[in-house]
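J.: Quick one: sequence and predicted model below, then my questions.
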Amino acid sequence: MLKVNQLTKTYDKIKAVDNISFHVKDGEIAVLLGPNGAGKSTTIKSIAGLLRYDGDIIINDMPNKSIEAKRIFGYVPEAPAVFDMLTIEEHIKYIASAYKMKNYKAKAKTLLEAFDLWDKKDKLGTSLSKGMKQKVSICCALLFEPRVILFDEPMIGLDPKAIKTLKDAFLKLRNSGCTILISTHIIDSVEEVWDRALIMKDGKIVLSRTREELANNNESLEDIFFHVTEGSL
C-alpha cells in the first residue's frame, strides 16, 4: 500500500506539487498522468525519498524514508542510473549485496534473459545504449521482488519487445500483490495495464478514476485526460 497525504513541494516559492493526496492499494497498478510540467516526476521523486517536501508518504504503514520501507521499495527513474565501469552482471551483484540476497542468480538470469541482456552481461555500463541502460535499471529494481515499486516514464528508449516484457512484468507484480505506480505522459503505453488513473495538472491531482468507473460512464482514458487537462471540469 502506498499513501500520499497532503504532499507539497515548492521550488523558489513556486508549488511544483500542491497539497495532493492519493493512495494505491496492494495488487493495484496506478498510472500518474499529466502533461510535461504537471508535477509527476516531482511527486515520484518525493515518494522515492529524493526530495524534501511537506506532507506524509507511507509505504506499507512505514514512513517512506525509513530503512524498513526502503527494504521493500523499488524505483526505476526516468533517466537510467548505471555505473559506467560496472558490467551488467556486476550491477545485479551490487543490488543483491545491497539487499542481502543470497539465492538471487536464478532470478537474475530469468530477468536478464527476458530483457535480452543475458548474452550482454559482461558489457560495461559506459558501452550500453540508453535502452539497454533502461533495461538494466528495470532488472535491478525487479531483482529483490519489491512490495511497492515506482516507474518514472519506463517505456522511453525501450524497443517493442522490451515494452511487451515490461508490461508482462507489471501484470505479474500486480498478481503477486505488489503496489505499482507508473508515471507517464504517453497514455497509449499503459492502456492495457492500469487499474487506477491519477491525472495531474499544475501540481494538483485533478482527477482520480478506476478503470471500472470510466467503463461505467462510457469514457475513455484518453478522452477524459484531454478534457481535464485542456478543457474545464
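T.: Done, it's in.
J.: can we go C-alpha only for contacts and neighbour counts from here?
T.: Will do.
J.: can you tell me which helix in this protein is longest?
T.: helix 160-175 (DSSP state H).
J.: how about the residue positioned nearest the centre of the chain, secondary structure?
T.: Against the mean C-alpha coordinate of the chain, by CA atoms, centre = their mean, the closest residue is Phe151 at 1.5 Å. The three-state assignment at Phe151 reads strand, by DSSP: H, G, I helix; E, B strand; the rest coil.
J.: Count the residues that sit near the closest residue to Ile149 other than its chain neighbours.
T.: Nearest in space to Ile149, with sequence neighbours left out and distances taken as CA to CA, 6 or more residues apart in numbering, is Gly74 at 4.4 Å. Neighbours of Gly74 under the rule other CA atoms under 10 Å: 23.
J.: Against that first model, consider the following:
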Amino acid sequence: MEEKVLQVTNLTKHYKRKNAVDGISFSLNKGEIVALTGPNGAGKTTTIKCILGLLRKNEGEIFINGTDNKSKDVKYKLAYIPETPDIYPMLTVWEHLKFMALVYKINNWTVVAEKILSKFDIADKKDELAKNLSKGMKQKLSICCALIHNPEIFFVDEPFIGLDPKAVRELKDAFKALKEEGKTILISTHMLDAAENLCDRIIVVKKGRVLAEGSIEDLRHKIKVSQETSLEDIFLEVTEDEK
C-alpha cells in the first residue's frame, strides 16, 4: 500500500483578482519522483511555495504526513532547492554544510557531511570556493546542503536549466539515489525530455489547475495515443485541448 507523505486539497492562491493557483489537488507518495509541469505562469512555483509556507494560501489544505504544513515540526521534513542555487560565493563547499548544520543545530554533523559529499561525488571539491563551481556542481551543493537535516520531501524548481548533458545525467543520478533512500521528490520543470525517464508520475498544470496526472503510460491511455508518444507530445496535446 502506498504511503502518502503529502496531500494538497483545493489549494488556492490569488493576487488581487487573479488566481495564480485555482483549486489544485494532488498527493505525493513516499519514495517517488514526480514532475510538476506546465506553461509559464501555470502556478507551479506558487504551488511549491504555498506548500513550503513561503507564501500564504487563500484556501485549501496542505498536510505533510497527516500534519498541517503550518506546524514547525513539519518544516524539518521539507527541503527546497530553487532554480538558482542558493549559495554563498565566498564560502567553501565544506563551510556551506557547516553553516546549514549550525542553522538546524545538528550534532556530529561532520560525519554526516562527509558521507553526503562522497555520495554525490563532490568530496574532492570540499575546500573549493562556491564561486568557482560549475552550475552542475552548484546544483549538487544545493542538494548536499538540503540533505544535512535529513528531510523527507524535496521540492526542486527547474533543476536542469543551463546544464550540459553530463551535468543533467549526474543530477538525475543524484535524484535517483535520493529515491533509493526513500525520499520523495517533486520537480517543477519544463525540461520534459529529462523528466520522461526519471519521474514516476507527471502532473500537468495550466492556469492554476491540474489538467492531467499519472504515469506516462496513464497519460498516453487517457488521451488515446500510442505507446511511442513522447512526454513532450503528451504535454502539447493536453495543454492545447484546454482553451
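T.: On my side now, so go ahead. In this text the structure is predicted, and so the values were computed from the model without any measurement.
J.: next SSE after the longest helix of structure 1?
T.: The first helix or strand that comes after helix 160-175 of structure 1 along the chain, using DSSP states H and E, is strand 179-184.
J.: Where in structure 2 does that following strand align, residue-wise?
T.: The aligned range for strand 179-184 of structure 1 in structure 2 is 184-189, by TM-score structural alignment.
J.: before we move on, the earlier item: residue in structure 2 matching the residue nearest to Ile149 of structure 1?
T.: Aligned counterpart of Gly74 of structure 1 in structure 2: Ala79 (TM-score structural alignment).
J.: do the same with Ile199 of structure 1
T.: In structure 2, Ile199 of structure 1 lands on Val204 (TM-score structural alignment).
J.: any idea how far Ile187 of structure 2 is from that match?
T.: As judged by CA to CA, to the nearest Å, Val204 of structure 2 and Ile187 of structure 2 stand 12 Å apart.
J.: So which of these two has more stuff around it?
T.: The neighbour comparison of Val204 of structure 2 against Ile187 (other CA under 10 Å) goes to Ile187, with 25 against 22.
J.: got a list of what that one touches?
T.: Contacts for Ile187 of structure 2 (CA atoms under 8 Å, 6 or more residues apart in numbering) come out as 33-36, 155-159.
J.: With Lys44 of structure 2 instead?
T.: Counting by CA under 8 Å, 6+ apart, Lys44 of structure 2 touches 36-38, 188, 205, 208.
J.: Then Thr47 of structure 2?
T.: For Thr47 of structure 2, the contacting residues are 11, 21, by CA under 8 Å, 6+ apart.
J.: What helix or strand is it located in?
T.: Going by DSSP H and E, Thr47 of structure 2 is in helix 44-52.
J.: returning to that earlier point: show residues contacting the longest helix of structure 1.
T.: Helix 160-175 of structure 1 is contacted by residues 26-29, 114-115, 135, 155, 179-180, 193 when judged by CA under 8 Å, 6+ apart.
J.: Now do that helix against strand 179-184, angle only.
T.: Here helix 160-175 of structure 1 points in a direction 150 degrees away from that of strand 179-184 (axes from the mean of the first three to the mean of the last three CA atoms, to 10 degrees).
J.: Give me the mean deviation of helix 160-175 of structure 1 from structure 2.
T.: Helix 160-175 of structure 1, aligned to structure 2 and superposed, deviates on average by 2.6 Å (mean CA distance after the TM-score superposition for structure 1).
J.: what's the burial count for Ser134 of structure 2?
T.: Neighbours around Ser134 of structure 2, by other CA under 10 Å: 12.
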